[in-house]
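A.B. asks: Here's my sequence, what's the structure:
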Amino acid sequence: MHTVIFPGSFDPVTYGHIDLLSRASRLASRVVVAVAVNTSKKPLFSLEERCVLLAEATADIPGIEVIPFSGLLADFAVEHKAEALVRGIRGATDADYELQLAQVNKTLNPELETILLPANASTGFISSTVVKEVFKHNGDIHSFAPPCVKKALLKKQL
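C.D. replies: A predicted model of the protein is given here:
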């Protein structure tokens, strides 16, 4: 496969995201990390900050491109000539939700496949929300997110 898209809000990037991106980079020569503008969420980090953090956190993974996006993912995939979307799933709830999204995207773009990657046991419990909550309560996040995230969170003074 040449190009896959890994979409998300990444507020902030976690080791779970990085694990999935590393695995996706072995499936395709180009992995477009689509950093979403999600109007239903109020992100802690701006779109630009999330893109910078992702670029820093994935600098050692070959084939990664970080690109902000808004609108329909199916259209973004056409624009970037992607053959597939890659999504991580942590459990049954994620799988049900991702199956629905895959069906919507397949209806909007019949050429677009969705690849669901199960999270590794060592990172499957990590979410951006967990990282922010642990940090907010003065917990150690070094096992959950890269150092650039801790540095960025310190600047936010939660």
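A.B. asks: C-alpha from now on. contacts and neighbour counts both.
C.D. replies: Noted.
A.B. asks: Next, the buried residues of whichever helix in the chain runs longest.
C.D. replies: If each helix of the chain is counted by residues according to DSSP state H, the longest one is helix 92-108. Buried residues in helix 92-108, counted by 16 or more other CA atoms under 10 Å: Ala95, Glu98, Ala102, Asn105.
A.B. asks: Before we compare anything, build this one as well:
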Amino acid sequence: MTTRRLAVYPGTFDPVTNGHLDIIGRAARMVDHLTIGVAVNAGKGPLFSLEERVDMVAETTRPLTKERGIEIDVVPFSNLLMDFAVERNATMIIRGLRAISDFEYEFQMCGMNARLNTTVETVFLMASERCQFISSRFVKEIGRLDGDISGFVSPLVRERLLDKFRELDGNSSA
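C.D. replies: Presented below is the predicted three-dimensional model:
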């Protein structure tokens, strides 16, 4: 009997970017089932609600499920990452790295997670060259200032961002 490889890829995904999709696509080649954990993370003051973020991630990853024949589910979570991984029966946590600055934080988190549970491994994937500079924060800033974000997010996410900015602008002038 072959053991299924189950992994969790956590994040805030506010919004999901092409950088996230790059990591998700590459992780999908390594595992049999990938759970994308969308963190509540109210401390970051997300632009999108938890439900909106879960929906965007689910919609943008649906083609990967068909293309790669892998099970991908998108689930919100608000507990410790390690507890979430155990709940999902994951043996791996996938983390993306863009730059040295990411590594220091991720290295510390990996160490803490290893102390909490030695049976779940953290696997780091370096961002592809074309995605190393993409961050949700920059995408939101560029989009808010009417810059072209089409190279950084899917068409669906681009439209949702533009709708959200119009909604915010409409509410601020009322």
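A.B. asks: Break down structure 1 into its helices, ranges please.
C.D. replies: Using DSSP H, helices in structure 1 cover 15-25, 47-57, 73-79, 92-108, 128-136, 147-156.
A.B. asks: Distance to Pro7 of structure 1 added to those helices, as a markdown table?
C.D. replies: Listed next are those as a markdown table, based on distance: least, CA to CA, whole Å:
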| stretch | distance to Pro7 of structure 1 |
| --- | --- |
| helix 15-25 | 10 |
| helix 47-57 | 12 |
| helix 73-79 | 8 |
| helix 92-108 | 12 |
| helix 128-136 | 14 |
| helix 147-156 | 19 |
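A.B. asks: So for Ser9 of structure 1, which of these sits nearest?
C.D. replies: Among the helices of structure 1, the nearest to Ser9 of structure 1 by CA to CA is helix 47-57 (8.0 Å).
A.B. asks: and that closest one, which stretch of structure 2?
C.D. replies: Helix 47-57 of structure 1 corresponds to residues 50-60 in structure 2, going by TM-score structural alignment.
A.B. asks: for that stretch, which positions count as buried?
C.D. replies: For stretch 50-60 of structure 2, burial by neighbour count (16+ other CA under 10 Å) applies to Leu50, Arg53, Val54, Met56, Val57, Ala58, Thr60.
A.B. asks: Repeat that for stretch 108-120 of structure 1.
C.D. replies: Those would be Leu112, Glu113, Thr114, Ile115, Leu116, Ala119, for stretch 108-120 of structure 1 by 16+ other CA under 10 Å.
A.B. asks: Distance of Lys11 of structure 2 relative to Phe152 of structure 2?
C.D. replies: Quick fix: residue 11 of structure 2 reads Gly, not Lys. Gly11 of structure 2 is 17 Å from Phe152 of structure 2, where distance means CA to CA, to the nearest Å.
A.B. asks: Give the residue from the two that has the larger number of neighbours.
C.D. replies: Neighbours per residue, other CA atoms under 10 Å: of Gly11 of structure 2 and Phe152, the larger number sits with Phe152, 22 against 19.
A.B. asks: Thank you, goodbye.
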